[in-house]
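Engineer: pasting the sequence and the predicted model now:
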Amino acid sequence: MAEILSHIKLNMDEGLLKKLCDYQETFWLNPDYGKNSLSTSEVNKETVFRANRLLERFAPYLETVFPETKVSKGIIESPIQEIQNIKEYLSIPGRVLIKRDDLMPVSGSIKSRGGIYEVLVFAEKLAAQNGFNPDTDDYRDLAQDRFKKIFGQWKIEVASTGNLGLSVGLMASTLGFKARVHMSHDATQWKINKLRQNGVEVVIYNDNFSNSVTMARAASEKDDHSYFVDDEGSKILFAGYATAGERVKQQISDLGIEVSKEKPLVVYLPAGVGGSPSGVAFGLKIQFGDSVLPIFVEPTHMPSVLLGMASGLNHDISVYDVGIDGKTAADGLAVGRPSLIAGKYMRNKLFGIATVSDEHMFAFQGMLKKLENIEAEPSAVVGIRGLLASQKIKTIPSQATHMIWSTGGSMVPRATMDQYERNALNYFARWQA
């Protein structure tokens, strides 16, 4: 602990640290943004290209087992729509879009791409070891009992605050794997219920997310037939998230939107452990280069990626180390220690990070419902805070296109969503006043 505090004192801006510890909303401009191009043999353009092709190979299977994907022919992706009312209400120049990952098929969140992809990578490997030829065989055959018996010999495990657990658990159980999701004490009850209803074992730890991951990883390592999806450091998971870039580029083109350095695409991504927004940002950078400006948004009580990147300690520091309490209603973002790879891969690719109070998060949820009739989880709307903060950044051109990334909400039970919205509309009314 003494080493961490000493490092912070020498390497982190004192004023920024005070704002974080006082739970003040702030915006951090990444001083390393754009300095050098990222070069890594672990995840690169070719890695992400292969990830997209694997998902295309599995599309016939996914269309078979998840009828809701028939309209997209088995491709799991979400729509983009304009939110003109919010643009006008907030007086934002340029176009304002929302990426509706709350409508993602199968598990209804940004985690769908990465979680489903990693399970499919492992399933394809096992199938190939047992007579399946990926080059010639029909992927719909993987729904047959003979493959379910093979998959059933293995357990797929993951630690999650909720949405990653849903994507991994639902995909694994559909293929025939045993599935176990390890969750921290702040996990939402309806997500726990949803998993158990689909035959997924759920283990609850009376601890924070970071410690829950450590315990879950240790439990998996004791089982020779357990495969652990590691939200803190999986390169496969990261590549799955990055597949969003290729799809978004096509969607932006279909909308007739020009993206250039003079007219950049500014994207606002909610961040918890940082893996999924980092993967998405990485994929967008592959497609748009310097013409996309990724911005993360975190709760004021859980600014883990900001603290990690601004201090240079990345995964080696937790918000709890500096006295931040980690208390937030944004369950999907309730992660005190950032990913092992988020800071490393985003060092020169992340434009900045904004923080948002829970009160404003609820107000933005009410704003989205009131003005656009869009329902989302509280943590999925924090991108609006990034949108507002970016208007004060002089280096962002007025001709920019802005895209809020909504990360979850369609699977929330109706009674829970009604309760969310009553609360959110009250906060929005106060915010307007």
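Structural biologist: Good, I have the coordinates. Source: prediction; values computed, not measured.
Engineer: could you use CA atoms for every contact and neighbour count after this?
Structural biologist: OK.
Engineer: so which bits of stretch 178-192 are buried?
Structural biologist: For stretch 178-192, a neighbour-count test (16 or more other C-alpha atoms under 10 Å) marks 178-184, 186-188, 191-192 as buried.
Engineer: dump those residues to TSV, plus secondary structure.
Structural biologist: TSV is the format used below for these (DSSP: H, G, I helix; E, B strand; the rest coil):
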residue	secondary structure
Lys178	strand
Ala179	strand
Arg180	strand
Val181	strand
His182	strand
Met183	strand
Ser184	coil
Asp186	coil
Ala187	coil
Thr188	coil
Lys191	helix
Ile192	helix
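Engineer: biggest separation within those residues, which pair?
Structural biologist: Greatest spatial distance among those (C-alpha to C-alpha): Lys178 and Asp186, at 24.0 Å.
Engineer: state the three-state secondary structure for Leu97.
Structural biologist: Leu97 - assigned by three-state DSSP - is strand.
Engineer: ok, now the one 5 residues further on?
Structural biologist: Classification of Asp102 into helix, strand or coil gives helix, according to three-state DSSP.
Engineer: Phe296 too?
Structural biologist: At Phe296 the chain is in strand, as set by three-state DSSP.
Engineer: put this next to the previous one:
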Amino acid sequence: MTIIVFTQKEIIEWQSQYPILKEIIELRPVFWMNPNLTKMDEAISLPLTRKDIEDAELRWQRFAPFLERTFPETSATNGVIESPLKEISQMKNKHLTEMDGKFYLKCDHELPVAGSIKARGGFYEVLQYAEKLAIESGMLRNDEDYEVFLTDRFKSFFNQYSIGVGSTGNLGLSIGIISAKLGFNVSVYMSMDAKQWKKDLLRKNGAEVLEFEGDFSEAIKAGREATVKNPKGYFIDDEDSKHLFLGYSTAALRLEKQLKAKDITVDADHPLFVYLPCGVGGSPGGITFGLKQVLGDHVHCFFAEPTHSPSVLIGLVTGELDNISVQDFGIDNRTEADGLAVGRPSRFATVVSDQLTSGIYTLEDDELYRQLAYLADTEEIYLEPSAAAGLIGPKQIYRYAEENNIKLSHANHIAWATGGSLVPEKDMQMFYNKGKNLK
């Protein structure tokens, strides 16, 4: 990664063109509405379609028997990696008293095995790669039960291949766990932001962990370079991956069923607002793409980024997308929200988000801790700091609703909780105590 670091004159010129940059550079929380927001039937050059999402869901179904046998914690869902949708009325009633409509938590912190949203993208990309290798080698027939992936024959075959990934934590955790179970040699290149317990858990599950003093972009660059040198190496690129994106997008098909089960309608009179923590932008971008394809234009998706790591915000505000980083503007990319500590956005996802994201807001680390403590006190649900970023979403969107003539009286709101269930108890207690002390 090349860090440009603009001169003061250049920064002033940028701010003149995009006034919100001044507040962003000063690390102040901001709310930005996307002027490029486009209706689904008018969006141009989208790299994927609903058919791609449906094909990805079929792949999940084919692998369900393997997942159920490999991970007993998925037996209740017959091998489906999915999380519940829970109403958090006590959180709303105590801390969002002016909010219209109902408030829900999409509990991806409860996703089995990996305990975070990254199980959707990370697991999916590894599974599609394993399937591709097995089919191309002639080891897998079209009509075969995917429990064959459990056999020593398949594990020996995959042991010839290596998988690499750069990560701040949760993506590496998901990819490391599933790759090792299949038999791949897996290396996770982790940035300085990654928590020690995540590194320890990866090693326990059979992954190699390589640690870097730099941030996410440096870790991913090193991982990419090392992996591609191996003719049988496969690098999972969080900055530019169609398959990660597709794995996240299938969440929309599952959420549609959960909404129907709760008699939640999504239309002009019942808009749906979704608040998604954002790092490199792959998971919120994929989910937004899926929701727009499945539920249409009456779902409004907002990304939430730390004030010190507003990479997608800067990319979209300037129109430079992945060609620009937070460090270029002198922003340090240091945040307690390790999964969101990203200086440069995803090349693949940001092109899509530029058209489909309704807006982005930023928040300070202290607010993350406050919100996770509020949620624990009201709902007895515990999240890691980055996963709490969506909880203030309903407070942000009043101007957006007013300017777009959206009635909020019958709105529904979903904060996407992206991780936390695998956090060691002592670490979670530390998060909670910090939040309580900040109230």
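Structural biologist: Here it is on my side, so go on. Computed from a predicted structure; not experimentally measured.
Engineer: that older thread, out of the buried residues of stretch 178-192 of the first structure, which is nearest to Gly108 of the first structure?
Structural biologist: Using C-alpha to C-alpha, those come closest to Gly108 of the first structure at Lys191, 11.5 Å.
Engineer: return the residue of the second structure aligned against that closest one.
Structural biologist: Alignment note: Lys191 of the first structure maps to Lys198 in the second structure; criterion TM-score structural alignment.
Engineer: how about that match, what does it touch?
Structural biologist: 169-170, 173 (C-alpha atoms under 8 Å, 6 or more residues apart in numbering).
Engineer: do the same with Leu67 of the second structure
Structural biologist: Contacts of Leu67 of the second structure (C-alpha under 8 Å, 6+ apart): 74, 79-80.
Engineer: that one belongs to a helix?
Structural biologist: Yes. Counting by three-state DSSP, Leu67 of the second structure is located in a helix.
Engineer: if we can go back for a sec, got TSV for the buried residues of stretch 178-192 of the first structure, with distance to Gly199 of the first structure too?
Structural biologist: Formatted as TSV, these follow (distance: C-alpha to C-alpha, whole Å):
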residue	distance to Gly199 of the first structure
Lys178	8
Ala179	8
Arg180	9
Val181	11
His182	14
Met183	16
Ser184	19
Asp186	21
Ala187	18
Thr188	18
Lys191	13
Ile192	11
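Engineer: Arg422 of the first structure: which of the residues you listed is nearest?
Structural biologist: Thr188 (18.1 Å).
Engineer: pretty sure that closest one contacts Asn163?
Structural biologist: No. Taking contacts as C-alpha atoms under 8 Å, Thr188 of the first structure lies outside contact range of Asn163: 9.8 Å.
Engineer: assign the most far-flung residue of the first structure relative to its centre to helix, strand or coil.
Structural biologist: Using C-alpha atoms, centre = their mean, the residue of the first structure lying farthest from its centre is Gly131. It sits 34.7 Å away. Following three-state DSSP, we place Gly131 of the first structure in the coil state.
Engineer: that one matches what in the second structure?
Structural biologist: Per TM-score structural alignment, Gly131 of the first structure is aligned with Gly138.
Engineer: ditto for Ile295 of the first structure
Structural biologist: By TM-score structural alignment, Ile295 of the first structure lines up with Phe302.
Engineer: who's in contact with that match?
Structural biologist: Contacts of Phe302 of the second structure (C-alpha under 8 Å, 6+ apart): 273-276, 357-361, 393.
Engineer: rerun at 7 Å
Structural biologist: Phe302 of the second structure is in contact with 274-276, 357-360, counting by C-alpha atoms under 7 Å, 6 or more residues apart in numbering.
Engineer: spit out the contact partners of the most centrally placed residue in the first structure.
Structural biologist: Geometric centre of the first structure, nearest residue: Ser276, 3.5 Å, by C-alpha atoms, centre = their mean. Applying C-alpha under 7 Å, 6+ apart, one finds that Ser276 of the first structure lies in contact with 111, 238, 241.
Engineer: name the element it belongs to?
Structural biologist: Secondary structure from DSSP states H and E places Ser276 of the first structure in helix 275-288.
Engineer: likewise for Arg203 of the second structure?
Structural biologist: Assessed by DSSP H and E, Arg203 of the second structure sits inside helix 196-204.
Engineer: quick one: that helix to the first structure mean distance?
Structural biologist: With mean C-alpha distance after the TM-score superposition for the first structure, helix 196-204 of the second structure departs from the first structure by a mean of 0.4 Å once superposed.
Engineer: what is the following helix or strand past that helix packed up against?
Structural biologist: Per DSSP H and E, the first helix or strand lying C-terminal to helix 196-204 of the second structure is strand 208-211. Contacts defined by 3 or more C-alpha pairs under 7 Å, 6 or more residues apart in numbering; DSSP states H and E place strand 208-211 of the second structure against strand 185-190.
Engineer: hmm, 10 Å instead?
Structural biologist: With contacts defined as 3 or more C-alpha pairs under 10 Å, 6 or more residues apart in numbering; DSSP states H and E, the packing partners of strand 208-211 of the second structure are strand 162-167, helix 170-182, strand 185-190, helix 196-204, helix 216-228.
Engineer: which one of those lies nearest to Val5 of the second structure?
Structural biologist: Across those, closest to Val5 of the second structure is helix 216-228 (C-alpha to C-alpha), at 15.5 Å.
Engineer: so who does Val43 of the first structure touch?
Structural biologist: Neighbouring residues of Val43 of the first structure by C-alpha atoms under 10 Å, 6 or more residues apart in numbering: 235-236, 238-239, 242, 279, 282, 345.
Engineer: list only buried entries from the residues you listed.
Structural biologist: Buried residues within the contacts of Val43 of the first structure, counting neighbours by 16+ other C-alpha under 10 Å: 235-236, 238-239, 242, 279, 282, 345.
Engineer: cool, thanks, signing off.
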